[in-house]
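In: Give me coordinates for this.
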Amino acid sequence: MVIVNESPRFDIQYGAEVAAARRDGRPIVALESTIVSHGLPRPDNLRVAREIESAVRGAGAVPATIGMVGGRLVVGLDDAQLSHLATADGVAKLSVRDLPVAAALGADGATTVAATSAVAAAAGIGVFATGGLGGVHREASQTFDESADLTTLARTPIAVVCAGVKSILDVGATLERLETLGVTVVGYRTRRFPGFFITDSGFDLDWSVESPEQIAAALRARREQGVQGGGLIVANPLPVDEQLDPALHDRTLADGLAMLARDGVTGKAVTPFLLAHFHSATEGRSLAVNVRIILRNAELAGRIAVAAAA
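Out: Okay, the predicted model is just below:
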């Protein structure tokens, strides 16, 4: 008997809906899976993941939630795959650097903003919706702790709709790094950079756009100019009446940072630790805000994708 050991395949697999949209030239919006596996508590995570996809469809685009199942990168997880990543234990959190090793080991994994951006661009998808970006961490001058989201966006031509960077980070330093890296940042109907849970982080923006069509025009201009560049961040703030109470936010953040120092939490564990603290300390109010953020961003991303396709 001859046993043939077939090598595993590492190419990208497309869900049926996304494959049809790519073939027909219909607008597609990339979505991350880390928010499903690591960013939201069970069982809310699966329900919200489906609502995010529905928000994209409601805007006229096709959702492409990206993740890894059994070592295969999937652009456009079907409902069974999405359910698996939402409910299974041991799902890895995958940044760009983790993708090849996770594939070789046949892992299940959820893609971060950096990994989702890179995979989406490789798949020819130009618009991506997320909640908040990673950035420069507090005390980075000592720890050099900076999210791979920033350097990935510096070399990845994709529009990312977000509510700014997570307010647990050093927002000012993050904006400085984005400028240095050549990443364009525009406010959607605002000249102030949003602070994720809160509407205004306290920092000004150089550029503001008023419509999805203007964003689509900027993406088209970048292509036609032929100048090599990276991502376009569309900062979409929550309305003031939907934000987390700023005073509650500031108290919760201060307490969370003190707990980080006390418990020695560092690296990848910082963000989930602080988000869990916000959820507990605000009695779920931060979770409700987080959900509003991603749903609004998904809807806007869908409108941008439709405008760009037109």
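
In: Could you use CA atoms for every contact and neighbour count after this?
Out: Noted.

In: Roughly how far does residue 249 sit from residue 297?
Out: Distance, residue 249 to residue 297, by Cα to Cα, to the nearest Å: 21 Å.

In: Here is the second sequence; please produce its structure so I can put it next to the first one:
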Amino acid sequence: MVGLIEYELTGADLGEVRFALSPMNELALSLRTWRDPGRYPLQLPWLQRTAGARAGLDSEMLLALTNDALWTPDFLTPRPWSPLARFDDELAALARTPLEVVRDDLAEVHPDPGTRPAPLTGRTDRVLSRITAALAAYWTACFEPWWSRMRTVLEADIVFRGRAMARDGLAAMFSDLSPGIRLVDDVVRVEVTSPARFRRSTAGEGLTLAPSLFTRSATVPISAAQPPLILYGARGAGTLWESDRPAAPRALAGLVGEVRARLLLVLDSPASSTELAVRLGVTPSAVNQHLRAMRDAGLLTSARHGRSVLYLRSGLGDELLRAGS
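Out: Here you go, the predicted structure:
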């Protein structure tokens, strides 16, 4: 069954569409890959690399936080307020979730008390405490070692969307997020794989857009009482776990060198020096030297986003790449 969520942008809220990211959202949504890994083939390398670490976690509780339809409780995917959110802050906020919210959100995901997973039964305060502890251990074992790389991809997506919105307008930006998202007049329409249907205004709250590595289509709160939020699939997720060593055009490599030619080739979308070092298999210090030289020569542009500097091929770089191919 396909549901429909509609967010009505009114007045000044047309300018209040904001981008943010959430470590907690990513952690919660990643539990879908445990239950149905075949639906998330891009994340299989990460699942394989973390198999040993996951074996020592509270798997019974973590698996209980999704259902067969791959829903997660809304309190585990709070609306992020900034691209700079920190997991420790979000975990502390999770521990303070009102118990009635925890109880109601868990009932949305597992509505039949008779079949509710055992870890979610009993006193709600104890359930919340166990959820918090399980997620904290999961973060430390399976996310923290990879988060810098994940964040780079998410931040690069935000920069790309911001530029697209400034260049092509709000409607074009929304249509590129997901096939199930459209802006019709001043209403953002989101098709969802649940029976949820509601329409609500974003007046006074705005609409937050958050890229995710663990959703294949648009994900939104299943309750109209939750703040307006759309999670969408981030660009670049397909290259997240791969080493990218493309063959540079020989003429271009002879002119600027092999590494710089490969950098020009891959920088058709924003990336940080850390991500580029992993993708190309060279040291971060070497990549930084090449990036600075290429930027000074006008072949790249750069912009700071949060704690990262993201690089992108410039118009001159495009021309050089075409000429050297």
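
In: Got a TM-score for the two of them?
Out: The TM-score (TM-score structural alignment, normalised by the length of structure 1) is 0.25; 131 aligned residues with a Cα RMSD of 6.4 Å.

In: returning to what we had before: can you pick out the residue with more neighbours from residue 249 and residue 297 of structure 1?
Out: Legend: neighbour count by other Cα atoms under 10 Å for residue 249 of structure 1 and residue 297, higher for residue 297 (29 against 19).

In: Please look at that one and residue 162 and confirm they touch.
Out: Yes. Contact status for residue 297 of structure 1 versus residue 162: in contact at 6.1 Å, counting by Cα atoms under 8 Å.

In: And residue 300 of structure 1, how close does it get to residue 52 of structure 1?
Out: 11 Å.

In: do the same with residue 67 of structure 1
Out: Plainly put, residue 67 of structure 1 is 15 Å away from residue 52 of structure 1 if you go by Cα to Cα.

In: the more surrounded of the two?
Out: Higher neighbour count among residue 67 of structure 1 and residue 52: residue 67, with 30 against 25, using other Cα under 10 Å.

In: ok but that one is inside a strand, no?
Out: Yes. Under DSSP: H, G, I helix; E, B strand; the rest coil, residue 67 of structure 1 falls within a strand.

In: what's the helix or strand for the spatially closest residue to it that is not a sequence neighbour?
Out: Distances taken as Cα to Cα, 6 or more residues apart in numbering put residue 110 closest to residue 67 of structure 1, at 5.0 Å, once the chain neighbours are dropped. Element membership for residue 110 of structure 1, per DSSP states H and E: strand 109-111.

In: which secondary structure elements does that strand contact?
Out: Applying 3 or more Cα pairs under 8 Å, 6 or more residues apart in numbering; DSSP states H and E, one finds that strand 109-111 of structure 1 contacts strand 62-69, strand 92-94.

In: Tell me which of those is the most buried.
Out: Mean neighbours per residue, mean count of other Cα atoms under 10 Å, is largest over those for strand 62-69, with a mean of 27.

In: which helix is the longest one in structure 2?
Out: The residue-count maximum for a helix in structure 2 (DSSP state H) belongs to helix 147-168.

In: Give me the contact list for the helix or strand following that helix.
Out: Where DSSP H and E defines the elements, the next helix or strand beyond helix 147-168 of structure 2 is helix 170-177. Residues outside helix 170-177 of structure 2 that contact it (Cα atoms under 8 Å, 6 or more residues apart in numbering): 161, 164-165, 181-184, 232-233.
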